[in-house]
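Novice: Structure for the following, please:
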Amino acid sequence: MQDQYRTVARPGAHETEVNRSRFRCALAPAATEREAQEFVAAVRKEHADASHNCWAYVVGADASVQKASDDGEPGGTAGLPMLQMLLRRDMRYVVAVVTRYYGGVKLGAGGLIRAYGGAVGEALDAVGTRTRRRFRLATVTVDHQRAGKLQNELRATGHAVRDVRYAEAVTIEIGLPDADLPAFRSWLADATAGTAGFEVGAEAYGDA
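Specialist: Sure, this is the predicted structure:
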């Protein structure tokens, strides 16, 4: 797994004008290829009267799925530069749709490449991005008497508490970088006089 990746902070759009043509870039997070395709379809429906609705998306922390479409623009002048901009910015799990309303002035291949790639770059700046880092899910099991104090200590030491479940014992789910696991085990043993259980689970990504 990649140690980290970037994605858009939220769905959003940004519009720019190049030689009287309007270029509106809509961005959204996309956890799966299907989500990306559904977003493309929704934007195409909303802007069915546009000259073109070109798109690109990257799914997977390792960018394993990359697709793009020129939607009628000359080959390689729209979808590809959009995709290249996403990859240049290290964006993952993201979909971009650039809607063009033709303004009557031809831009040429170079102009189109700059316009479509630039529309994505400007939209990323306007909408904002966030970094998500790889961590290991871990669960701490502790008795009810120690649970409240331990949760406070976890938060005070910068450990993000992801979930707390109450049963016969209290189970606290946290996220830890792999490199921190040995030190955390020692800290936990000291904090709970060796009474807490500790299990390491799967890898996941979370906000940095």
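Novice: For the rest of this, base every contact and every neighbour count on C-alpha atoms.
Specialist: OK.
Novice: can you map out the strands along this protein?
Specialist: Listed in chain order, the strands of the chain (DSSP state E) span residues 4-8, 12-18, 21-29, 52-59, 65-69, 94-101, 129-142, 161-166, 170-176, 197-207.
Novice: Let's compare: structure for the following, please.
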Amino acid sequence: MSENYLTIKSSGSHELEIKKSRFICSVQRVAKKEDADAFIASVQQDNPKANHNCFAYMVGKHDEIQRESDDGEPSGTAGVPILEVLKRMKLHDTVAVVTRYFGGTKLGAGGLIRAYSSSTSRAIENVGLVQKVLQQDIVLNVSYPNYEKLNYHLEQQQIQVIDTAYGSDVTVTIAVDLNAVEQVQTSIMNLLSGQVTIKTGDKHYHEIDVPVYPDAAD
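Specialist: Below is the predicted model of the structure:
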């Protein structure tokens, strides 16, 4: 996983009915394996009469933790299709559980693969996606005469201002995408002819909504 990555926007679920079988996919964002396992257990507990609770998840900075389960369905027809949707959509730190209530008609291997894949895709479309962008706080200390010029520049460049403190000088804290820190610092230094003190602060993630395209999910 790179410094910026995709994940689901929120937790949620979506139900799909195929030949009277109910496929209910529940998805959640997780930070570690224990979170994923706890979510799976909670879905199983909420659906004690379900025939199957199949799942898959990818967790870790480099997706080093990947797990899937068919939970009694024919091998390779449930857990793997769920996992493949997560991989195809390049989602990280995400767990998906598809609960099946059997409707009396067997779907066959191909039908099961399509059902579990589609159920997962629809649930992800339902909750939406975000890109997690790693940002760094930059603390700028300027004189009052230079503050107006700086503030106008930040507005024009659509740079997020987190805080402004007024004292003997003005201290402005901004949040900048990590890959743009050097460029932003240089532009501000040039703008104010070096009459600014610049310090770097904490790093944190900012979430940006990303459209979900059905072709990417199917």
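Novice: care to give me the TM-score?
Specialist: Overlay of the two chains. TM-score (TM-score structural alignment, normalised by the length of structure 1): 0.83; 205 aligned residues with a C-alpha RMSD of 2.7 Å.
Novice: For residue 82 of structure 2, the count of nearby residues, please.
Specialist: Residues within reach of residue 82 of structure 2, counting by other C-alpha atoms under 10 Å, total 32.
Novice: for structure 1, longest helix please?
Specialist: With DSSP state H applied, the helix covering the greatest number of residues in structure 1 is identified as helix 108-127.
Novice: Mind reading off the mean deviation between that helix and structure 2?
Specialist: Per the superposition on structure 2, helix 108-127 of structure 1 and its aligned residues are separated by 1.4 Å on average (mean C-alpha distance after the TM-score superposition for structure 1).
Novice: got a list of contacts for that helix?
Specialist: Helix 108-127 of structure 1 has contacts (C-alpha atoms under 8 Å, 6 or more residues apart in numbering) with 8-16, 18, 23-27, 74, 76-79, 81-86, 96, 98.
Novice: before we move on, the earlier item: nearest to residue 189 of structure 1, out of the strands of structure 1?
Specialist: Distances from residue 189 of structure 1 to each of the strands of structure 1 were compared by C-alpha to C-alpha, and the smallest falls on strand 197-207, at 9.1 Å.
Novice: follow-up on the earlier one: reformat the strands of structure 1 as a markdown table; add distance to residue 36 of structure 1 and mean neighbour count.
Specialist: Rendered in a markdown table, the data for the strands of structure 1 read as follows (distance: least, C-alpha to C-alpha, whole Å; neighbours: other C-alpha atoms under 10 Å):
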| stretch | distance to residue 36 of structure 1 | mean neighbour count |
| --- | --- | --- |
| strand 4-8 | 13 | 22 |
| strand 12-18 | 14 | 17 |
| strand 21-29 | 8 | 23 |
| strand 52-59 | 7 | 27 |
| strand 65-69 | 10 | 18 |
| strand 94-101 | 6 | 27 |
| strand 129-142 | 17 | 19 |
| strand 161-166 | 27 | 12 |
| strand 170-176 | 28 | 20 |
| strand 197-207 | 19 | 14 |
